[in-house]
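following is a predicted model, sequence given first.
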Amino acid sequence: MQNDIVKCGLKEKTNSNLVDTIGKEAYVWCEKDWKHDDHEHAHQRAQLTFVEEGYQYFHIDQKIYLVPQYHVIWIPSGKAHRITSEAKTVNLMVFLFKTVFEDDFYQNVHVFAVPSVLKEMLLYASKWNQLTEEDEEQDLFFKAILKSLPNFCRESSYLEIPVPSDARLIPVCTYINSNFKYSLNADELAEKAQMSVRSLQRIFKSETGITLQKYHQLVRILKSIELIDGGQLTLSQIAYKVGYQSLSAFTSSYYSIMKSKPRVKKIN
């Protein structure tokens, strides 16, 4: 009989459901150089994931959420999700909560930048890494983090890449994802969707909540984050690789999405 796979202290049984055998209300699971699979799973604990280094993509409910370094994602209990990343190194802290407060915040997925106070709280909590026995200080501390999350959260829909359910739009998204460096050609995209340009623009906006142009911009910026994480290129080189003709145009576009200026890692 095959041994159960353990993920963050939860045992994976059939149908990619993780079984909770831990009695305590909340705990934290930290790992350096995180290794993960990319299949969908669910568990009956709410999850707060802090990306300390690298970046992660979370695939949830026909959306792809980017969680860059020093961001967190909140995932409600029972919400199926899968994780992908091509970052060279991914260091994560995963907080798992058995129960949450009665607030609408806790029933929805959220991604937001971590303010300095929350960052220090999360890093302090690493001293309880993988501790599954009861600890009074930890219990009170984790409740404080949980209670404060709605106040720390900002509206961060700019980190979501929607995936349309209309099959006609999938070739359009696939093409943009592969050719993001080039300008959009509405006629060419409409041909791939086998509809008129006007219909494509209307249906795409209805399906995803954003325009083709916004989708194109999101893909470019998310690709630039991957290149920045690689630490091998200057910002000017990255701007060119993702399709911008100048560093200033790239910086402006990046800021409009990420609400901060791009900063390249030091090249070794």
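Perfect, thanks for sending it. These numbers were taken from a predicted model, which means no experiment stands behind them.

from now on I want contacts and neighbour counts done on CA atoms only, so please keep to that.
OK.

F204 touches I210, doesn't it?
Yes - using C-alpha atoms under 8 Å, F204 is in contact with I210, at 7.4 Å.

who has more neighbours, those two?
A count of neighbours by other C-alpha atoms under 10 Å puts F204 above the other of F204 and I210, at 21 against 15.

now the more buried one: how far from I170?
Applying C-alpha to C-alpha, to the nearest Å, the value for F204 to I170 is 10 Å.

need the overlap of contacts for the two.
Common contacts of F204 and I170 (C-alpha atoms under 8 Å, 6 or more residues apart in numbering): P164.

need the longest helix for the protein.
helix 212-230 (DSSP state H).

and that one, how far out from the chain middle?
13 Å (C-alpha atoms, centre = their mean, to the nearest Å).

the stretch 51-200 of the chain: helices as residue ranges?
116-124, 136-152, 170-178, 186-193, 197-208 (DSSP state H, counting those that start in this stretch).

of these, which approaches Q130 most closely?
Closest approach to Q130 among those is made by helix 136-152 (11.9 Å; C-alpha to C-alpha).

take a look at this one as well, against the first:
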Amino acid sequence: MPIPYKHIDDEQGPVLLATVWRDGKIRSTSPHHHQRGQLFGAMRGLLAVDAGRSRWVVPATHAVWVPPDILHGVRSYGPYAGWSVHVAASACAALPSKPAILSVSGLLRESVARAATWNDAELNTAQSQLAGVILNEIATLPQTDLGLPMPRDCRLLKIAHALSDRPDDDRKLEEWAHWAGVAPRTLTRRFVAETGFSLTEWRQRVRLLRAIELLTAGRAVSAVALDLGYQNVSAFIHLFKRTFAMTPGQYIDLIAEG
């Protein structure tokens, strides 16, 4: 579904353009750039994002900010519903100067949903005020390292894409190496060098990112653990707490409070 605005790639038109996708289709864009800054995120599904020199997998609880003129591309995993905001370069001076992952607030989500109903025209007073709220949220929301770095080697990237599609895939390192056409030792060495994680750690992390999405959607902790291939619920809870400094139950409570 194309973005229904004619001023995405220039400074004409309103300071802020927003759109929402709810069709559940896979979203994929080849590397590109435009004059406006862009904030985008998912309401459902994982996003793999390539922005500047950074590559991440990002869950639906977070969004990615890309400043103007930064080369970037996106691919979604699983049924996808998401949103995007394009900000005129003239309004980006107070916003992050580098690509960043931001925690998404309820205020931002609701404001973007409202802005997505506007047409490609100059904003009235009320709309300008709401656009200011969105810009302030982008400027002040906490940045996080929650995103998962993606490898650059095409063979390793093939594995990373497969695990993003199916985090419960339990193939051993040797099986992945054979499938991707790379020596096991090379796979081990390069995966750490390019992502900072071993393949096992990376798979655990992508499972936890998918777990965040499922928990946020209301899935029970036990069901999430089994869906993602954990042998028992306690192992899942232990790993979740070790990674995020809270149990899945505490995370659910935190989301409910937000």
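Thanks, I have it. The structure presented is a predicted model; accordingly, all values stated were derived computationally and were not measured.

how close are the two chains, by TM-score?
The TM-score (TM-score structural alignment, normalised by the length of structure 2) is 0.70; 242 aligned residues with a C-alpha RMSD of 3.9 Å.

thinking again about what came up before, and the helices of the stretch 51-200 of structure 1: which comes nearest V242 of structure 1?
helix 170-178 (10.9 Å).

next, count neighbours for K147 of structure 1.
The burial count for K147 of structure 1: 15, using other C-alpha under 10 Å.

from S116 of structure 1, how far out is the nearest residue to it once chain neighbours are set aside?
The shortest distance from K147 of structure 1 to any non-neighbouring residue, by C-alpha to C-alpha, 6 or more residues apart in numbering, is to F101 (7.1 Å). Using C-alpha to C-alpha, one gets 23 Å for the distance from F101 of structure 1 to S116 of structure 1.

check the gap between the residue mapped onto H86 of structure 2 from structure 1 and F58 of structure 1 for me.
Here H86 of structure 2 is matched to L96 in structure 1, going by TM-score structural alignment. Going from L96 of structure 1 to F58 of structure 1 by C-alpha to C-alpha gives 16 Å.

how about T132 of structure 1?
The gap separating T132 of structure 1 from F58 of structure 1 is 26 Å, by C-alpha to C-alpha.

swap in A80 of structure 1?
Look at A80 of structure 1 and F58 of structure 1: by C-alpha to C-alpha, they are 10 Å apart.

K143 of structure 1 too?
Remark: distance between K143 of structure 1 and F58 of structure 1 (C-alpha to C-alpha) = 25 Å.

could you give the number of residues near S260 of structure 1?
Using other C-alpha under 10 Å: S260 of structure 1 sits among 11 other residues.

give me the neighbour count for the nearest residue to E155 of structure 1 once chain neighbours are set aside.
Nearest residue to E155 of structure 1 in three dimensions, chain neighbours excluded: F112, at 7.2 Å (C-alpha to C-alpha, 6+ apart). Neighbour count for F112 of structure 1, taken as other C-alpha under 10 Å: 21.

the aligned residue in structure 2 for F112 of structure 1: what's it in contact with?
Here F112 of structure 1 is matched to L102 in structure 2, going by TM-score structural alignment. By C-alpha under 8 Å, 6+ apart, the contact list for L102 of structure 2 reads H62, A63, V64, W65, I138, L141, P142, Q143, T144.

from these, keep the buried residues only.
Listed as buried from those are H62, A63, V64, W65, I138, Q143; burial here means 16 or more other C-alpha atoms under 10 Å.

what's the first one aligned with over in structure 1?
This means H62 of structure 2. Under TM-score structural alignment, H62 of structure 2 pairs with H71 in structure 1.

give me the distance between the closest residue to its match other than its chain neighbours and A46 of structure 1.
Distances taken as C-alpha to C-alpha, 6+ apart place A113 nearest to H71 of structure 1, at 4.3 Å, with adjacent residues excluded. Counting by C-alpha to C-alpha, the gap from A113 of structure 1 to A46 of structure 1 is 19 Å.

before we move on, the earlier item: which one of L96 and F58 of structure 1 has more residues nearby?
Legend: neighbour count by other C-alpha under 10 Å for L96 of structure 1 and F58, higher for L96 (23 against 20).

helix/strand/coil for the closest residue to that one other than its chain neighbours?
With sequence-adjacent residues excluded and distances taken as C-alpha to C-alpha, 6+ apart, L96 of structure 1 is closest to Q47, at 4.8 Å. Here Q47 of structure 1 is recorded as strand under DSSP: H, G, I helix; E, B strand; the rest coil.

got a list of what Q47 of structure 1 touches?
Contacts of Q47 of structure 1 by C-alpha under 8 Å, 6+ apart are I73, W74, I75, P76, S77, V94, F95, L96, F97.

to which residue of structure 2 is it aligned?
With TM-score structural alignment as the criterion, Q47 of structure 1 matches Q38.

still on that earlier bit, of the contacts of L102 of structure 2, which belong to strands?
In strands, defined here by DSSP state E, the members of those are H62, A63, V64, W65.

next, format those residues as a markdown table and append distance to S28 of structure 2.
As requested, those are exported to a markdown table (distance: C-alpha to C-alpha, whole Å):
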| residue | distance to S28 of structure 2 |
| --- | --- |
| H62 | 18 |
| A63 | 16 |
| V64 | 15 |
| W65 | 17 |
